[in-house]
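*Asks:* What follows is a protein structure lacking sequence information:
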């Protein structure tokens, strides 16, 4: 039962999804250019600085609309139509972030008007689609809190241990060789105790395990919905 648990795929924790990288993506719709700029943010100050930078870089644009959500449980959410008809830009941008369950992300969509009006429905689709396409280009990651565990074994058990770790998709960070072998691995925080129990049972106590700190691992997510 424990082995089955260890072999299971990592499931995305929706409250930890964000973009893999900052990016820009452009769509041309009826001669209007829609350019979505995406950035990770840590707080509202980060968001405002990013928005200001995009606006400064696109002073001649017709509109620089934006949306962002940040903070624990996305308790800060802002959006702006920046002169577009009410509800046709900021809200669709924000909803695109929400549909992908992203957190700590700011999206600014710059529009250079091409002379052809799109109507309310057309604007909503344009702002939504360019944001969604930008997200897909940036990629999505799940930020997983991991525990480092250092496993110390005799040399006679080393091959069996590394085989076990490989079979259960437990990544080795590094190894140190002395009187015994110390193998440091990464495990998801919520799996740490189960991994330790499984290893202790498998090797009948012929090893020692020590916690060696924590870090965040970013796991690419192919489909967040």
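*Replies:* Now that the structure is in, tell me what you want to look at. Note that this is a predicted model, so its numbers are computed, not measured.
*Asks:* From here on, just use CA atoms for contacts and neighbour counts.
*Replies:* Noted.
*Asks:* what's the neighbour count on residue 124?
*Replies:* 19 (other Cα atoms under 10 Å).
*Asks:* The structure to be compared is supplied as follows:
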């Protein structure tokens, strides 16, 4: 088996497959958390603008965002709450939970009771954390990983058998069968963990008496289902 590449040494941050909402009520104040995928700061800003428009009567719209494959850009806003009580705690939750390409907006409807700095920190961070828990429970959290794109040309007569083999192999080796195109031969495309390329070659050689050879291409960052809770 080939040794793992450096790209696999440190897991990449995960992300969201779709938006998720969660409401938290503390001493009659309502904290409406909206978390959404956002592949850029511009996309995140558009989400924030939409939430502000939809929930125009909320007193505060506090924001935290993390974007980039390695969580390269991070930003937060308290939007009028006491400094450090909203945006930064929200951002810390996103960092701690290791997600990226995500924007979190927590809109607050004031309930008439002051919560104090500690209460606000717990409320804003708790709303984001609860929304991420909901996302995990709903299968909306994705993990990201480096995968090598591999192509394999198979004679049509063997395509059905190899299709089953590749599906079983992918499930056992954390790979993905990305598609098949039919022309002069059936061309299968797989996304394979870099450290499993040697095993794939060996297993295909054994299954085809050495007639099938996968061709490794470029590495890609792909979104994969997160493990079930």
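*Replies:* Arrived safely. Just so we're clear, the structure is a prediction, and the values are computed from it rather than from any experiment.
*Asks:* where does the TM-score land?
*Replies:* Here the TM-score for the pair of chains, by TM-score structural alignment, normalised by the length of structure 1, is 0.78; 214 aligned residues with a Cα RMSD of 3.2 Å.
*Asks:* looking at the alignment, what does residue 69 of structure 1 pair up with in structure 2?
*Replies:* In structure 2, residue 69 of structure 1 lines up with residue 66, judged by TM-score structural alignment.
*Asks:* residue contacts, that match?
*Replies:* Applying Cα atoms under 8 Å, 6 or more residues apart in numbering, we find residue 66 of structure 2 in contact with 72-75, 91, 94, 99-103.
*Asks:* Give the closest residue to it in space, chain neighbours not counted.
*Replies:* Among residues not flanking residue 66 of structure 2 along the chain, residue 74 sits closest, at 4.5 Å (Cα to Cα, 6 or more residues apart in numbering).
*Asks:* do the same with residue 73 of structure 2
*Replies:* Excluding the flanking residues, the one nearest residue 73 of structure 2 by Cα to Cα, 6+ apart is residue 67, at 5.3 Å.
*Asks:* thought that neighbour was touching residue 42?
*Replies:* No - contact between residue 67 of structure 2 and residue 42 fails when scored by Cα atoms under 8 Å: they sit 10.2 Å apart.
*Asks:* neighbour-wise, which of these two wins?
*Replies:* Between residue 67 of structure 2 and residue 42, residue 67 has the larger neighbour count (other Cα under 10 Å), namely 24 against 10.
*Asks:* hmm, who's touching the longest helix anywhere in structure 1?
*Replies:* In structure 1, taking DSSP state H as the definition, the longest helix is helix 119-138. Residues outside helix 119-138 of structure 1 that contact it (Cα under 8 Å, 6+ apart): 19-27, 29, 34-38, 85, 87-89, 92-93, 95-97, 107, 109.
*Asks:* Beyond that helix, next helix or strand please.
*Replies:* For helix 119-138 of structure 1, the following helix or strand on the C-terminal side (DSSP states H and E) is strand 140-153.
*Asks:* Run the chain-centre distance for that following strand.
*Replies:* Distance, stretch centre to chain centre, for strand 140-153 of structure 1: 16 Å (Cα atoms, centre = their mean, to the nearest Å).
*Asks:* Report the next helix or strand after it in sequence order.
*Replies:* helix 155-167.
*Asks:* after that following helix comes which helix or strand?
*Replies:* strand 172-177.
*Asks:* That next one: which residues count as buried?
*Replies:* residue 172 (16 or more other Cα atoms under 10 Å).
*Asks:* now the contacts of helix 119-138 of structure 1: which count as buried?
*Replies:* Of the contacts of helix 119-138 of structure 1, these count as buried by 16+ other Cα under 10 Å: 19-20, 22-27, 34-38, 88-89, 92-93, 95-97, 107, 109.
*Asks:* and the residue nearest to residue 73 of structure 2, what does it touch?
*Replies:* 38-41, 73-74, 100-102.
*Asks:* Tell me which of those fall in helices.
*Replies:* residue 41.
*Asks:* In TSV, list the contacts of residue 67 of structure 2 along with neighbour count and distance to residue 203 of structure 2.
*Replies:* Below are the contacts of residue 67 of structure 2 laid out as TSV (neighbours: other Cα atoms under 10 Å; distance: Cα to Cα, whole Å):
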residue	neighbour count	distance to residue 203 of structure 2
38	25	39
39	17	37
40	17	40
41	19	44
73	14	41
74	18	43
100	27	35
101	26	36
102	28	39
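*Asks:* show me where structure 1 has strands.
*Replies:* Remark: strands assigned in structure 1 by DSSP state E are 17-19, 23-29, 32-40, 63-70, 76-80, 105-112, 140-153, 172-177, 181-188, 208-221.
*Asks:* would TSV of the ones you listed with distance to residue 165 of structure 1 be doable?
*Replies:* Output for the strands of structure 1, formatted as TSV (distance: least, Cα to Cα, whole Å):
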stretch	distance to residue 165 of structure 1
strand 17-19	27
strand 23-29	36
strand 32-40	34
strand 63-70	37
strand 76-80	41
strand 105-112	35
strand 140-153	11
strand 172-177	8
strand 181-188	9
strand 208-221	14
